[in-house]
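*Asks:* any chance you could fold what I've pasted below:
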Amino acid sequence: MRRYSRITGTGSYLPPRRLTNADLAAELAARGVETSDEWIVERTGIRARHFAAPDVTSSDLGLEAARHAIEAADCRPQDIDLIIVATSTPDMVFPSTACILQAKLGIHGCPAFDVQAVCSGFVYALTLADSMIQTGLANRALVVGAEVFSRILDFSDRTTCVLFGDGAGAVVLEASDRPGILASDLHADGKHVGILCVPGNVSGGKVIGDPLLKMDGQAVFRLAVGVLESAARAVLEKAGRTDADIDLLIPHQANLRIMQSTARKLKLPGDKLFVTVDQQGNTSAASIPLALDAAVRGGQAKPGDTLLLEGVGGGFTWGAVLLDL
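*Replies:* Predicted structure coming up:
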């Protein structure tokens, strides 16, 4: 009998500190940087975001999201036999944030590792977990996206620092005799490294290069719109489904205009596009699982629905997953 994987629980966590655009504009003004609620909303659709406290790490946020997902799946931490964390803001150079999270959950012995595909990271991680379950290497996986992007923002650059936020989302993915994950499609093109990156590293105890985020927004926008449609078409074709079969589109929450463009290309009405970017900003690898949990708990994503998840990020990476909930 063929093995499949299904999502059996979702969870999320946002740090308590919430900054509206007006709050952030006031903080930036004190640094001599001008912006406004109108300027941010017009270009991005973002109205607020959450920032973690200075001593809070990605694994701390991931821990809360993981606990909620495990509870929703009606299992125990000890039942998890695979942990994958998607993050671009790990707790340490090494070990992996997944291993740190594993210890915080009190889980021992199962494989745990990080995936670094920036904003596409959760789609990559979910695809890996699905493959490992299908081949019998795992039975119940915890897949987490967790980020503290506020740590790598240049608050003198209003074109980037207003975009991002912190948070974590998680799912429990279990072996099943019924298809859940229907198809995945992953890509990368390293020739576009320079349009979205943090061009720094640690050497000899010092930061070499620039440890803050750099982005060519127009170049990212142009690439994102095209590749998101192609990835969506690919997973629909692989699964033998059509645009009309999509009950809810849950894209990476980066920019409302990019998300709406993708929905239009797929001929999806506005109520089939799930949006959290207005209240959470771009949380990179955490954005898709954060939105998925919000959709599940809010009743917009229901058992039996067909969901399209898709992400695009630095690397340049992109991909999509089509699944039945």
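
*Asks:* when you work out contacts or count neighbours from here on, use the C-alpha atoms and nothing else.
*Replies:* Will do.

*Asks:* neighbouring contacts of stretch 95-105?
*Replies:* If you take Cα atoms under 8 Å, 6 or more residues apart in numbering as the criterion, stretch 95-105 is touched by 58-60, 62-63, 77, 83-85, 90-91, 108, 112-114.

*Asks:* buried members of those residues into PyMOL, please.
*Replies:* Applied in PyMOL, the following selects the buried portion of those according to 16 or more other Cα atoms under 10 Å:
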select buried, resi 58+59+60+62+63+77+83+84+85+90+91+112+113+114
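
*Asks:* my read: D324 touches A239, true?
*Replies:* No - using Cα atoms under 8 Å as the test, D324 is too far from A239 to be in contact (10.8 Å).

*Asks:* this one as well, want them side by side:
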Amino acid sequence: MNIKITGSGSYIPTEIVSNIDFAKHVFLNDDGTPFPHPNDVVAQKFLEITGIQERRYVTSDLNTSDIATIAAKKAIEDAQIDPETIDYIIFAHNFGNVKNGAIQADTLPSLATRVKFDLRIKNPKCVAYDMLFGCPGWIEGVIQAKAFIQSGMAKKCLVIGAETLSRVVDLHDRDSMIYSDGAGATIIEATKEEGGVLAHESASFTYDEAYYLFFGNSFNKTHDPDVRYIKMHGRKIYEFALSNVPKAMAACLNESGIAIDEVKKVLIHQANEKMDEAIIHRFYKLYKKTPPDGVMPMSIHKLGNSSVATVPTLYDLLTKGKLEGHELKKGDVIIFASVGAGMNINAIVYRM
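*Replies:* Modelled structure (predicted):
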């Protein structure tokens, strides 16, 4: 028995927000003082570091659970399964539903429950729960689905990663330019086909690193102090990721028994182009290699960082032939890898 992704789907929001759209924002330092550089300089430096030219936001009528349901329906259709046969719905997100203009997150009921409701699944033995694991949540959900299937507790699982970060960003913080919205979903099944998940690796670093990403006040000190926004210590995250993600990827690859030269693609969390490129070079350096051209497809340039949605969305676009210059064939070996709030790290070696 092998455990494979048998279907995938994604939702790419329709609202395109370019770097130019931030021209009128009033960026501030964390102490509330004016930022010393004009916005055109900020935008240019931002582009050079992150590679992000534009990002996608959901329209005001949609919430995280809504776009997750759209992606899930596509994945179910792609896998050609009856949704009533799904044993688990694992929904990875971080902030719940945040309605347009609201200041509270809504997770009652859970977003997985809402997706099950929207899919009109009647089967009470289809267990729906949410996963809070930072940006690596979808990968961790796949790892849990694999465990359920291996244990005999499930045959089919729906694993979703979705987020609407545009509703939890501080518009006075330059880091708000990084974040975006999106949803990706996959069906994980036991199958007699060759391939599937070959190895996985997970870790949580909390002793010093727990609050590298956190909820904090606006940099604008006149804003309501009881309203919180996503905040991060970018330099610490960058250094942490470079030190730890390549090691986790290597440990996972070594466990799989696959040679690094067999790896066709590395699908890494679309956090920051400069950081991702540094991670991939550090990873290959562990094997005294340099990364092959085209081994790391990127979606961040046009889609931004949609947190837990980046990896499943990237996978769906890649398998559907929607990333120019990239393709996957049956039998190809790929690596999924992510890092995010926690600080959590994980990786999967997977054969198509």
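
*Asks:* can you pull the residues that touch both of D324 and A239 of the first structure?
*Replies:* Shared contacts of D324 of the first structure and A239 (Cα under 8 Å, 6+ apart): L182.

*Asks:* what ranges do the strands span in the stretch 201-325 of the first structure?
*Replies:* 206-209, 214-215, 248-251, 306-313, 317-324 (DSSP state E, counting those that start in this stretch).

*Asks:* D324 and A239 of the first structure: which has the busier surroundings?
*Replies:* D324 (19 against 14; other Cα atoms under 10 Å).

*Asks:* now which residue in the second structure aligns to that one?
*Replies:* Mapped onto the second structure by TM-score structural alignment, D324 of the first structure lines up with R351.

*Asks:* try L186 of the first structure
*Replies:* Aligned partner of L186 of the first structure by TM-score structural alignment: S202.

*Asks:* wait, a strand at its match?
*Replies:* Yes - the assignment for S202 of the second structure is a strand, going by DSSP: H, G, I helix; E, B strand; the rest coil.

*Asks:* that one is in contact with N346, isn't it?
*Replies:* Yes - using Cα under 8 Å, S202 of the second structure is in contact with N346, at 4.2 Å.

*Asks:* which one's more surrounded, the two?
*Replies:* Counted by other Cα under 10 Å, S202 of the second structure and N346 do not tie: N346 has more neighbours, with 24 against 19.

*Asks:* wait, that one touches E140, no?
*Replies:* Yes - counting by Cα under 8 Å, E140 is a contact partner of N346 of the second structure at 7.1 Å.

*Asks:* give me the common contacts of those two.
*Replies:* S202.

*Asks:* which parts of the stretch 51-200 of the first structure are strands?
*Replies:* Under the criterion DSSP E, counting those that start in this stretch, the stretch 51-200 of the first structure contains strands at 82-86, 112-115, 140-148, 166-176, 181-188, 196-197, 200-203.

*Asks:* mean deviation of the first one from the second structure?
*Replies:* So that's strand 82-86 of the first structure. Superposed on the second structure, strand 82-86 of the first structure shows a mean distance to its aligned partners of 0.7 Å (mean Cα distance after the TM-score superposition for the first structure).

*Asks:* center of the first structure - which residue?
*Replies:* Nearest to the mean C-alpha position of the first structure, by Cα atoms, centre = their mean, lies A285 at 2.8 Å.

*Asks:* how about the nearest residue to the counterpart of that one in the second structure, chain neighbours excluded?
*Replies:* Aligned by TM-score structural alignment, A285 of the first structure pairs with V308 of the second structure. The shortest distance from V308 of the second structure to any non-neighbouring residue, by Cα to Cα, 6 or more residues apart in numbering, is to C135 (4.2 Å).
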